[in-house]
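# can you look at this prediction? I've put the sequence above it.
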Amino acid sequence: MTIKTARRPRVLFINEYSGDTEADQAIRDVADVYWFHGLDYEAAVPVVREMVEQYGPFDAFAGLFYIGDKFPMKWDEELLGALAPHCKLYAGPGAGYDKVDVDWITRTGAYYANSPREVGRRTADGALMLLLAAMRGLTPQDQSVRSGGWRDSGVRTLDWRASTVGIIGLGNIGHMLADMCAALGMSIIYTSRHRKDVPYEHVGLDELYARADCVVLTCPLTEETKGMINREAIGKMKDGVVLVNVARGEVVKEDDLVEALESRKGETLACQPRRNIMLKLLPVMRAALDVFENEPSVHSRLRSNPHVTLSPHSAAAPDSMSKGMNREVIRNVIRFLETGVPNTPEMLEPLAPECKCYCRQGAGYDMIDVEYITSTGAYFANAPVAPSSATAEGALALLLQTMKAIGPQEKRLRSGQWGDFKIRTLDWKTATVSLSVCITFAHPRPDLSMITCFPLMRYTQIGIVGLGNLGSNLARMCSALGFKVVYNTRSPRPDALYEYVPLEDLWTRSDAIVLACPLTSSTRGLVCKDTIARMKDGVILVNVSRGPVVVEDDLVEALNSGKVLRAALDVFEHEPQVHPGLLANPDVRTSFDSRCPTGSYPMSSGLLHVRITYLNPIDAPSPLVSDPVIRKDWGQH
């Protein structure tokens, strides 16, 4: 996936990031920005359509949230349909995405990226505040004082140092809340889809209900969690339990909660002040709710109950949190525009922090959030050894086919012609250009209309961009065939037998250029109009790295002008779509990402062997088969 085009990317925002000049400059450095003020869902639907009609397709769509502004919480095909299929990123504020039709977004070939980091920390803070308020009975005490009472409310409080807190959902928010509660002396038990590598006891849901003095909901809203706190679940809890919900309102059946709160049947803790008697504990003593089943509507009997602490979906303190959360949205957009992948590691988060090694076939890792994986204390290990030789062989085949002009010759042959045109082929061993003039039986007069004319030149120098495993294997084979090889990579290879040159020199000196580099923010769009202009006239270009390294609009223009003589492409900017200007050009050799035949048995078994071997050293001192992907500023993993 890529958004690199001949034009600047366009981003459509809900709400303007007013007052944040740093964020404003950062996004405008990489994209043209359009926005409309916050609207509710019904009003936003036609506005999105009108923006597309007026300004053309957008590459990313993002929502910024400010307290008091309207915001279309539901993101679905009706709202976003006009943006598809060109829009490849939908970036929303906040951690939850239960109102987002992620399945539809995925079917359009796009990402949905939430922004959980900033909101997670602040929501955990808010959850702790609500929990302590409920344990200490601050709401009923406050109401008692306001009505003229004083220390006679009979409100039972909990000593949190002697209390067990049960957390349902130990994701980002739950984990931070657990750490804070433990620091205050509370005992922590939790239940989650996966056992976590944390110093807290993992228990089943029924056991959590039975043991917890306080139950805190921090789980996502799913089919399994919707309505999970109902009459049956409450019946399994301790009498006098405190319930806190900072997850989603629909996790709790509010009618059942109200019934449990009111089930004292006329008895109140306040009616027995200062008496040394055992008070009947209520099925649910108190509740603290930040989210509601039908928000913004709040159940009337919750509003009237003094033992319920209420906040308007503001546990994350949105007035102070919005800047950080909106910056996270903007960082997601910027990273996607630069790399094709947003920051949010949504798919991997359920695996952390237990997972210590992420293994993936192949050499490339441009679609991997290595920074996030490293931040969890884990390795990411690719498998570059097995495919590098096969990929290099495929690259060499493409290079030689292009130098021998197989593409245009094959096209003429398939059209029923036989040698009725002149074509220059190259003897790469002697670097001598040979001219073949063939005679056709079908056409006595040669048709030269489709011949790409170029000066006779000596194809002696191959420039390889990227001397990793792939580039090194290709350089070795090219050198054995008599080519002179120069290369450029991030830093010179002291063990290389070939000349290292700056990128500028490689462009100007090479007769054929092979791209074998990884896709990064530095290499995305590397081969563009500006760099092509620095190359030799009549250069041959081969790309076996990643499609977005080449701006295809600029390459098509260079092929049509003759600046680039021929090209061989195994990867494409908008895979699986191929630029029509490339498909129509007989001087372009294309293949469908097949220079590395991963479907073959030798290739697949080699990759499998590497991936399995990776798993052995995780708990042992032996090194990984190949070096893990590391960036110096990411630490030692």
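Perfect, I can see it now.

# C-alpha only now, for contacts and for neighbours.
Fine.

# you'd agree residue 244 is in a strand?
Yes - counting by DSSP: H, G, I helix; E, B strand; the rest coil, residue 244 is part of a strand.

# quick one: contacts for it?
127, 130-131, 214-217, 287-289 (Cα atoms under 8 Å, 6 or more residues apart in numbering).

# check it against this one:
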Amino acid sequence: MAPRVLVSDKLSPTAVEIFKDRGIEVDYLPELGKDKEKLLSVIDQYDGLAIRSATKVTEKLINNATNLKVVGRAGIGVDNVDIPAASRRGIIVMNTPFGNSITTAEHAVAMIFAVARQIPEANTSTHEGKWEKNRFMGVEITGKTLGVIGCGNIGSVVAMRAIGLRMHVVAFDPFLSAERAAELGVEKVELEDLFKRADFITLHTPLTDKTRGIIDKDAIAKMKKGVRIINCARGGLVNEADLVEALKSGKVAGAGIDVFETEPATENPLFNMPNVVCTPHLGASTSEAQENVAIQVAEQMSDYLTKGAVTNAINMPSISAEEAPRLKPFIKLAEVLGAFVGQVTDEAIEEVEILFDGSTTEMNRRALISAALAGLIRPQVADVNMVSAPVMAKERGIILSEVKRDKSGVFDGYIKLTVKSSKKTRTIAGTVFSDGKPRFIQIKGINLDAEVGQHMLYTTNYDVPGIIGLLGSICAKHQVNIANFQLGRNRPGGDAIALLYLDAPFPADVLKELRATDVILSAKPLSFDVAG
């Protein structure tokens, strides 16, 4: 059955055509996002939901979306999506962070010019026939210092444009590397240093608990007298009441505000203040940007629903369409390694270490880690997936670590999972052969080579004669057919394991008989999703 997508906000017709061209059924209902109850009643019919800002993807909506796999936001902001709730339900949330970068950056630069030269007020005055040439004494931007808070996709474009205008750019961004700063030609500084030095300050950071009110009265007190502040990012980054007071006192000489704490902003204390330029959230409002983000979100959602490729996801590691075919067998491997340990562990899991050896170190390790966690948790939580697994692991207080190692054995690359519980530590390793199928290559430090089957039996015992005959005879007596049989031991007379690949689930009554023998220390039936 073809995937089905709902477009509940206004989106370019091109996006609808992209969905159709990719074999996806699409319902274009651009007013539905405003009707919460109607949307709530139909959302369970869809695999994907494409939105802009009008549709509110709440926890209530997510709980009703029993078939939903992906939410695509045409634009960068995902304030209208309950991401934690989506993650818990295993729903991927995508945005389009690059589609409107240029447009928003250009609007910020336009705001800098408008505030520096008081263009809107001068325009109004001139239209009124006043010719107040001496009233509008602006400032040059050449040679001035621009402070960029948030030097990501948009902030970096603003920085480059400003450098082209002969401004000196200082940037605060915890994720900005020294190499990237040098590449952009900006000076990386701490926030307080930026406040002290900047003549103009422009914000390009998401709204989070840490960034809310990043510019308030305390921050403004550290700034130069006559500073000019631009916000084309998110309302709430600037404390509007504090900015109003600073504008009245002259500490702040001007401001360009495109976003507000409450939107739509039909009234605001910043309105009609001298040298305050206000626009109605126009940062991404160009025909090019609207077309770009619509096309991007349709392509991203289509690629995920038809190929499994994940691009620009907020709550899931990206998997490109190019790497998906090569990565898919290793994702399955990571999942079955996790599933093995999850099925043999009854006590609380405390720590998980994932070792990547050889060629696996160059793969998309975040995706592999998510798959391993999904397999590990699924025996306890059936509907967990790669999106929700990291969230659940964190909620359960599981400590996660990752190790990379150069090729160390006969395999080009393998993955080893070490799981520490309240009682013991368990290890398992696996790789993918040329046939694309996952294989177990080590359990409990014991080497073996076992194909992964849907139905398996795992036993532990001391290395004594008669184990093969015992297992074989019990299985034969109860008509349990063995497709494959692998043994391993750590040393002669030491610990030994057996892994049986079966045609059907191991019967519970036979399991009791097996456990009642004197030589089998433990026996655990296993099941794996080996499809795909």
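Happy to help now that I have it. Remember, it's a predicted structure, so these values are computed and weren't measured experimentally.

# which ones among the contacts of residue 244 of structure 1 lie within strands?
214-217, 287-289 (DSSP state E).

# ok, residue 298 of structure 2 to residue 369 of structure 2 distance?
Separation of residue 298 of structure 2 from residue 369 of structure 2 (Cα to Cα, to the nearest Å) stands at 27 Å.

# I should have written residue 489 of structure 2 there, sorry.
28 Å.

# which one of the two is surrounded by more residues?
residue 369 (27 against 21; other Cα atoms under 10 Å).

# ok, the more buried one touching residue 353?
No - checked against Cα atoms under 8 Å, the pair residue 369 of structure 2 and residue 353 is beyond contact range at 9.6 Å.

# where does the corresponding residue of structure 1 for residue 148 of structure 2 land in three-state SS?
Matched across to structure 1, residue 148 of structure 2 falls on residue 167, judged by TM-score structural alignment. At residue 167 of structure 1 the chain is in strand, as set by three-state DSSP.

# give me the number of residues near residue 167 of structure 1?
26.

# mind listing what it touches?
Residue 167 of structure 1 touches 174, 178, 188-191, 215-218, counting by Cα under 8 Å, 6+ apart.

# now render the residues you listed as JSON lines, adding neighbour count and distance to residue 88 of structure 1.
What follows is the contacts of residue 167 of structure 1, written out as JSON lines (neighbours: other Cα atoms under 10 Å; distance: Cα to Cα, whole Å):
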{"residue": "174", "neighbour count": "26", "distance to residue 88 of structure 1": "31"}
{"residue": "178", "neighbour count": "25", "distance to residue 88 of structure 1": "36"}
{"residue": "188", "neighbour count": "21", "distance to residue 88 of structure 1": "41"}
{"residue": "189", "neighbour count": "22", "distance to residue 88 of structure 1": "40"}
{"residue": "190", "neighbour count": "26", "distance to residue 88 of structure 1": "37"}
{"residue": "191", "neighbour count": "21", "distance to residue 88 of structure 1": "35"}
{"residue": "215", "neighbour count": "24", "distance to residue 88 of structure 1": "40"}
{"residue": "216", "neighbour count": "26", "distance to residue 88 of structure 1": "36"}
{"residue": "217", "neighbour count": "25", "distance to residue 88 of structure 1": "33"}
{"residue": "218", "neighbour count": "26", "distance to residue 88 of structure 1": "30"}
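
# save these as JSON lines, and put in distance to residue 12 of structure 1 too.
Shown next, in JSON lines, are the contacts of residue 167 of structure 1 (distance: Cα to Cα, whole Å):
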{"residue": "174", "distance to residue 12 of structure 1": "33"}
{"residue": "178", "distance to residue 12 of structure 1": "38"}
{"residue": "188", "distance to residue 12 of structure 1": "44"}
{"residue": "189", "distance to residue 12 of structure 1": "44"}
{"residue": "190", "distance to residue 12 of structure 1": "40"}
{"residue": "191", "distance to residue 12 of structure 1": "39"}
{"residue": "215", "distance to residue 12 of structure 1": "41"}
{"residue": "216", "distance to residue 12 of structure 1": "37"}
{"residue": "217", "distance to residue 12 of structure 1": "34"}
{"residue": "218", "distance to residue 12 of structure 1": "31"}
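
# and those, which is closest to residue 83 of structure 1?
The closest of the contacts of residue 167 of structure 1 to residue 83 of structure 1 turns out to be residue 218 (Cα to Cα; 32.8 Å).

# residue 64 of structure 2 matches what in structure 1?
Checking TM-score structural alignment: residue 64 of structure 2 goes with residue 82.

# its match contacts residue 46, doesn't it?
No - Residue 82 of structure 1 is not in contact with residue 46 according to Cα under 8 Å; the separation is 9.4 Å.

# of the two, who's got more company?
When residue 82 of structure 1 and residue 46 are compared for neighbours, residue 82 comes out ahead with 20 against 13, by other Cα under 10 Å.

# if you drop the residues flanking it in sequence, what lies closest to that one?
In space, residue 82 of structure 1 comes closest to residue 49 once its chain neighbours are excluded; the distance is 5.5 Å by Cα to Cα, 6 or more residues apart in numbering.

# tally of neighbours for residue 462 of structure 1?
Counted with other Cα under 10 Å, residue 462 of structure 1 comes out at 23.

# which residue numbers in structure 2 go with the host helix or strand of it?
Per DSSP states H and E, residue 462 of structure 1 falls inside strand 461-465. With TM-score structural alignment applied, strand 461-465 of structure 1 matches no range in structure 2.

# for that strand, packing partners?
Counting contacts by 3 or more Cα pairs under 8 Å, 6 or more residues apart in numbering; DSSP states H and E, strand 461-465 of structure 1 packs against helix 469-480, strand 484-488, helix 503-509, strand 512-515.

# from the chain's centroid, how far away is the first one?
So the one you mean is helix 469-480 of structure 1. With Cα atoms, centre = their mean, to the nearest Å as the basis, helix 469-480 of structure 1 stands 33 Å off its chain's centre.

# the last one now?
Averaging C-alpha positions (Cα atoms, centre = their mean) puts strand 512-515 of structure 1 30 Å from its chain's average.

# quick one on the thing from earlier: what's the closest of the contacts of residue 244 of structure 1 to residue 605 of structure 1?
Lowest distance from residue 605 of structure 1 to those (Cα to Cα) belongs to residue 217, with 45.3 Å.

# so what's that closest one up against?
167-169, 244-247.
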